[in-house]
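Participant: Got a sequence here, can you model it:
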Amino acid sequence: MAAAVKRLMDLTIGLALCVIALPIVALIAAAIKLDSPGPVFFRQARIGLHFEPFIMVKFRSLHHNMPDPHTHYEMQEDDPRITRVGALLRNSSLDELPQLCNVIAGSMSLVGPRPLVEWESRETLRRHAARFEVKPGITGLSQITVRNSVDLDARSDVDVEYVRRWSPLLDLEVLLRTPAYVFSRKAIYPDA
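Facilitator: Below is the predicted model:
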């Protein structure tokens, strides 16, 4: 029953946001194409519900085909791969907007733990397996509390707290608090 309620909320709110965001999506797509060569969207394998992989979609914020010089690396604000438009998208979290498609498709939820790449997911599995009992979210409890001000382990503690406390009201609270946290620009990047 809880899963059905959450899915209904995702579809209802997600579809409404898709319609509202359509003009913004078109403007962002045009800006990305004008700013640097490459695709508008960035697709990456992430780990979701029950540790199943899925393809997450974001607006591209890095120069296309510029190699990552690091094996295990959290993006820093001064990373030379970030494009001019990409910096604006990251600072406003608008790069996450295409994940509404993931929500409609059912691989993500509006609210939940942020989806991790495989190596991060494996690191969290031993102590924080509960974070994989729900779909990953565009926003979540850790996004409106600690974001990137703490390490992966501490963020995962908050993710597990979300899973244990989940209710429709908690999801609504997170959704309502997300814009203020995004506009505050707190902890967008981890401390260097």
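Participant: Going by C-alpha atoms from here, please, whenever you check contacts or count neighbours.
Facilitator: Noted.
Participant: Okay, the closest residue to E74 other than its chain neighbours and V174: tell me how far apart.
Facilitator: Of all residues not flanking E74 in the chain, P190 sits nearest, at 7.1 Å (C-alpha to C-alpha, 6 or more residues apart in numbering). Taking C-alpha to C-alpha, to the nearest Å as the measure, P190 falls 21 Å from V174.
Participant: Neighbour count: these two, which is higher?
Facilitator: V174 (21 against 14; other C-alpha atoms under 10 Å).
Participant: any idea which helix or strand comes after the strand or helix carrying I138?
Facilitator: Assessed by DSSP states H and E, I138 sits inside strand 137-139. Sequence order places helix 152-165 as the next helix or strand after strand 137-139, per DSSP H and E.
Participant: Not counting its own residues, what contacts that next one?
Facilitator: With contact meaning C-alpha atoms under 8 Å, 6 or more residues apart in numbering, helix 152-165 is reached by 112-113, 124, 128, 130-131, 133-134, 140-142, 146-148.
Participant: To check against the first, give me the structure of this:
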Amino acid sequence: MDDKKIQKLIKRVVDVVVSLVVLIPLLPIWVLIAILIKVTSLGPVFFLQERPGLNKQIFKVYKFRTMKLGSDKMVKGLEVMKDDNRITTIGKFLRRSKIDEIPQVLNVLKGEMSLVGPRPERITSLADYDEEISKRLNMNPGMTGLAQVSGNIYLSLEERYKYDVYYVEHYSLLLDLKIIIRTVGVVLFGEGRYVDKCLVKINLGSAEVATTKEETISE
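Facilitator: Below is the predicted model:
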């Protein structure tokens, strides 16, 4: 078994262990969030939507619902703006803290997602994929990813794709660890804190993003 396969095996073990830790001991918090969602807005607790995963296999992604009913029609690349009036009161907190993404540990346990990887997009986005962008589908999508800790909403769709492809082509457990650590920072301080403070060095068209020394949107 080569080094990459060993690392991916370890990655899967970590995915399962961490997901169980998030799911079982924190179940009372899940219940509290569900109650808050139900009493503050009409609609279901969870938002489910089909997304393309590894090798374009379609699966349903789970999230806590953060938007009002009928708000699922959005513009690709700018699905939800920061102060979007379609976001519910509790939804603003859930999105800012990234708690709305927590139910995706169910997708991780099912093997449809990983803790770290390219974020799953809408199925309609596949129509615009070329051979290069399609590389982001060569690994399971993630709850967090390189683009998400490199500016995310402050990046163009094309820039996010470049980070995703870089991640797939340069995957390592060390890179996963750095992304997870940086994700904690994003949750605490916001995505804007890490614009131009990227973990890797890639060419984003006319501008090159420098490596830092730190070891670190749709519904």
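Participant: roughly how far apart are the residue nearest to E74 of the first structure and R90 of the first structure?
Facilitator: If you measure P190 of the first structure against R90 of the first structure using C-alpha to C-alpha, the figure is 13 Å.
Participant: Give me the secondary structure label for R43 of the first structure.
Facilitator: The three-state label given to R43 of the first structure by DSSP: H, G, I helix; E, B strand; the rest coil is strand.
Participant: show me the contacts for it.
Facilitator: By C-alpha under 8 Å, 6+ apart, the contact set of R43 of the first structure is 55-58.
Participant: what range in the second structure matches stretch 168-185 of the first structure?
Facilitator: Stretch 168-185 of the first structure corresponds to residues 173-190 in the second structure, going by TM-score structural alignment.
Participant: Stretch 68-88 of the second structure: how far from the chain's middle?
Facilitator: Put simply, stretch 68-88 of the second structure sits 17 Å off its chain's centre (C-alpha atoms, centre = their mean, to the nearest Å).
Participant: how long is it end to end?
Facilitator: Per C-alpha to C-alpha, stretch 68-88 of the second structure runs 6 Å from first to last residue.
Participant: List the buried residues for the helix ranked longest in the second structure?
Facilitator: For the second structure, the helix that runs over the most residues, judged by DSSP state H, is helix 3-23. For helix 3-23 of the second structure, a neighbour-count test (16 or more other C-alpha atoms under 10 Å) marks 11-12, 15-16, 19-20, 22-23 as buried.
Participant: With distance to L69 of the second structure as added columns, please give those residues in a markdown table.
Facilitator: Below are the buried residues of helix 3-23 of the second structure laid out as a markdown table (distance: C-alpha to C-alpha, whole Å):
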| residue | distance to L69 of the second structure |
| --- | --- |
| K11 | 36 |
| R12 | 35 |
| D15 | 32 |
| V16 | 32 |
| S19 | 29 |
| L20 | 30 |
| V22 | 28 |
| L23 | 26 |
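Participant: List just the nearest of these to L173 of the second structure.
Facilitator: K11 (7.1 Å; C-alpha to C-alpha).
Participant: Give the aligned equivalent of E123 of the first structure in the second structure.
Facilitator: Taking TM-score structural alignment for the superposition, E123 of the first structure sits opposite D128 in the second structure.
Participant: and if you look at L152 of the first structure?
Facilitator: Under the alignment (TM-score structural alignment), L152 of the first structure pairs with L157 in the second structure.
Participant: Run a quick neighbour tally on that match.
Facilitator: Residues within reach of L157 of the second structure, counting by other C-alpha under 10 Å, total 14.
Participant: who are the neighbours in contact with the aligned partner of P103 of the second structure in the first structure?
Facilitator: Correspondence of P103 of the second structure to the first structure, assessed by TM-score structural alignment: P98. By C-alpha under 8 Å, 6+ apart, the contact list for P98 of the first structure reads 57-59.
Participant: how about CSV for those residues, with distance to L170 of the first structure added?
Facilitator: Written out in CSV, the entries for these read as follows (distance: C-alpha to C-alpha, whole Å):
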residue, distance to L170 of the first structure
V57, 25
K58, 25
F59, 28
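Participant: Same check for those residues, but in the second structure.
Facilitator: For those, the aligned pairs still in contact in the second structure (both residues aligned by TM-score structural alignment, their matches' C-alpha atoms under 8 Å) are 57-59.
Participant: Now intersect those with the strands, please.
Facilitator: 57-59 (DSSP state E).
Participant: Could you single out the nearest of those to I104 of the first structure?
Facilitator: The nearest member of these to I104 of the first structure, counting by C-alpha to C-alpha, is V57 at 12.3 Å.
Participant: pretty sure the closest one contacts V40?
Facilitator: No. Contact criterion C-alpha atoms under 8 Å: V57 of the first structure and V40 do not qualify, at 10.3 Å.
Participant: In terms of neighbours, single out the busier of the two.
Facilitator: It is V57, of V57 of the first structure and V40, that has more neighbours when counted by other C-alpha under 10 Å, with 20 against 17.
Participant: ok, the corresponding residue of the second structure for the more buried one - contacts?
Facilitator: By TM-score structural alignment, V57 of the first structure lines up with Y62 in the second structure. Counting by C-alpha under 8 Å, 6+ apart, Y62 of the second structure makes contact with 46-49, 101, 103-104, 106-107.
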